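Participant: No sequence on hand, only this structure:
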């Protein structure tokens, strides 16, 4: 399963990249807006992300107008072979995907809430079909059942579109994605940090260190050789 960081913050990107688990970055207009200030505009932020990331970078269009989606998608695509264009699965978004399909542009069909939206994205040969897990759960439905259903549908018809779990609030949702056979997840910095942490792990590590420190200094010869 691919793991993406849902962030445009370079410090967060570099920190998670240190752990060897990062396959790429996803962004959206809301995420980018948090990083804009007097010294950083959107062009600079996006170019900096592409420069720092060894993997896919997913950048989203900022309009729901058909012609603007096409224009922005071409601009995003021009940034590099590792850059994926994110397009929401609105009616205009789907029409744009249909037009872009023949141009070989890789699309992440995003803001998916139902199996039928995912099916429509796969029919348009989207590279990814991104499902908003927490938003589905918050509406009283089961995101786990939704991604299970999508996985079954894609398998039944040998559809190549990858399923991505997004809008993730806790590590349990990442586990559920793995159980359902989801191809990728994207999660915020805090959740990816939680993947590596467990109080029992830290307790045992501290015990190992304390026991080592009880050995007389003149007997700690192994690492001094």
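Facilitator: Ah, there it is. Worth saying up front: this structure is predicted, and the values here are computed from it rather than measured.
Participant: Every contact and neighbour count from this point should use C-alpha atoms.
Facilitator: OK.
Participant: Grab the nearest non-local neighbour of residue 122.
Facilitator: Nearest non-adjacent residue to residue 122, counting by CA to CA, 6 or more residues apart in numbering: residue 161, 5.5 Å away.
Participant: What's the separation between that neighbour and residue 135?
Facilitator: According to CA to CA, to the nearest Å, residue 161 stands 22 Å off from residue 135.
Participant: Comparing these two, which residue is more hemmed in?
Facilitator: residue 161 (22 against 19; other CA atoms under 10 Å).
Participant: I'd assumed residue 120 was in contact with the more buried one.
Facilitator: No - contact between residue 161 and residue 120 fails when scored by CA atoms under 8 Å: they sit 10.6 Å apart.
Participant: what helix or strand is the residue minimising distance to the centre of the chain on?
Facilitator: The centre of the chain sits closest to residue 186, judged by CA atoms, centre = their mean, with a distance of 2.4 Å. Using DSSP states H and E, residue 186 falls within strand 184-187.
Participant: In the helix or strand following that strand, which residues are buried?
Facilitator: Downstream of strand 184-187, the next assigned helix or strand under DSSP H and E is helix 189-195. Within helix 189-195, the residues that qualify as buried are 189, 191-192, counting by 16 or more other CA atoms under 10 Å.
Participant: Now do the strands in the chain.
Facilitator: In the chain, the strands defined using DSSP state E lie at 2-6, 24-26, 56-60, 83-88, 107-112, 128-132, 162-166, 184-187.
Participant: Put this next to the previous one:
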């Protein structure tokens, strides 16, 4: 099981990395913009996250054409050996991903919503796909069933399912219970996963007892 922080907020993500609570960091253009940054900040973010111990750092390439997307992806790939380039699962994105994989660049195809896309991603040898669990549920589909079937398709291949848009600790645990081993979530969700009220009561009782030993 590997958890990732889905954020570009350095002050929020760095403590999770330094404390060894997450394996790495994911982002996309929407997250970068939400957190008040631009593509020009990506090299700095990579260095900060890598220095804090991130093992995998996912950053997304954009471009109005296939060539522009490939150029952006190549720049991101040059950041360092911990980067994994994200490209959207569009027809152009699949073609760009295939070219990157031929160059031994690690790739994640993002915004994957169909089983057919999952199959194509495995065929070209992508490292990961990222279905957006919350958005699948919002669309009225059974998100758990769809993600589970993606996982089944990819099980014999090198391609892994990294589930994004996981909005609650319960959603993360349910996905894990059904075989999902890679999950990315915003920092508040990751922090909430560490807390249970009964645990807090038990910990307080332990402290009260041990305080009497002093």
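Facilitator: Perfect, I can see it now. All values derive from a computational prediction rather than experimental measurement.
Participant: Just give the TM-score of the two.
Facilitator: Once superposed, chain against chain, the TM-score is 0.91 (TM-score structural alignment, normalised by the length of the second structure); 213 aligned residues with a CA RMSD of 2.0 Å.
Participant: related to what we said a few turns ago, I'd like the distance between the residue nearest to residue 122 of the first structure and residue 123 of the first structure.
Facilitator: Separation of residue 161 of the first structure from residue 123 of the first structure (CA to CA): 9 Å.
Participant: just residue 178 of the first structure next, same as before
Facilitator: Separation of residue 178 of the first structure from residue 123 of the first structure (CA to CA) stands at 24 Å.
Participant: what does residue 67 of the first structure give?
Facilitator: According to CA to CA, residue 67 of the first structure and residue 123 of the first structure sit 21 Å apart.
Participant: quick one: which of those two has more around it?
Facilitator: Between residue 67 of the first structure and residue 123, residue 123 has the larger neighbour count (other CA under 10 Å), namely 15 against 12.
Participant: if I line the two up, what does that one land on in the second structure?
Facilitator: Here residue 123 of the first structure is matched to residue 123 in the second structure, going by TM-score structural alignment.
Participant: Also residue 59 of the first structure?
Facilitator: Using TM-score structural alignment as the criterion, residue 59 of the first structure maps onto residue 59 of the second structure.
Participant: and that match, what is it in contact with?
Facilitator: Taking CA atoms under 8 Å, 6 or more residues apart in numbering, we find residue 59 of the second structure in contact with 26-28, 42, 76, 83-86.
Participant: go on, residue 168 of the second structure?
Facilitator: Counting by CA under 8 Å, 6+ apart, residue 168 of the second structure touches residue 189.
Participant: Now with 10 Å, please.
Facilitator: Applying CA atoms under 10 Å, 6 or more residues apart in numbering to residue 168 of the second structure gives the contacts 134, 185-186, 188-190, 192-193.
Participant: and of those, the nearest to residue 10 of the second structure?
Facilitator: Nearest to residue 10 of the second structure out of these is residue 186 (CA to CA; 12.5 Å).
Participant: and that closest one, how many neighbours does it have?
Facilitator: Residue 186 of the second structure has 22 neighbouring residues, counting by other CA under 10 Å.
Participant: do the same with residue 181 of the first structure
Facilitator: Using other CA under 10 Å, residue 181 of the first structure has 16 neighbouring residues.
Participant: counterpart of it in the second structure?
Facilitator: Counting by TM-score structural alignment, residue 181 of the first structure corresponds to residue 179 in the second structure.
Participant: From residue 145 of the second structure, how far out is its match?
Facilitator: The gap separating residue 179 of the second structure from residue 145 of the second structure is 11 Å, by CA to CA.
Participant: What segments of the second structure are helices?
Facilitator: Per DSSP state H, the second structure carries helices over the ranges 10-18, 29-34, 42-51, 66-77, 91-102, 115-124, 133-138, 143-154, 169-177, 187-192, 197-211.
Participant: Quick check: which of the ones you listed is nearest to residue 1 of the second structure?
Facilitator: Between residue 1 of the second structure and these, the tightest spacing by CA to CA is seen for helix 169-177, at 7.9 Å.
Participant: which other residues reach stretch 12-21 of the second structure?
Facilitator: Stretch 12-21 of the second structure has contacts (CA under 10 Å, 6+ apart) with 2-8, 22-25, 48-55, 186-188, 190-191, 194.
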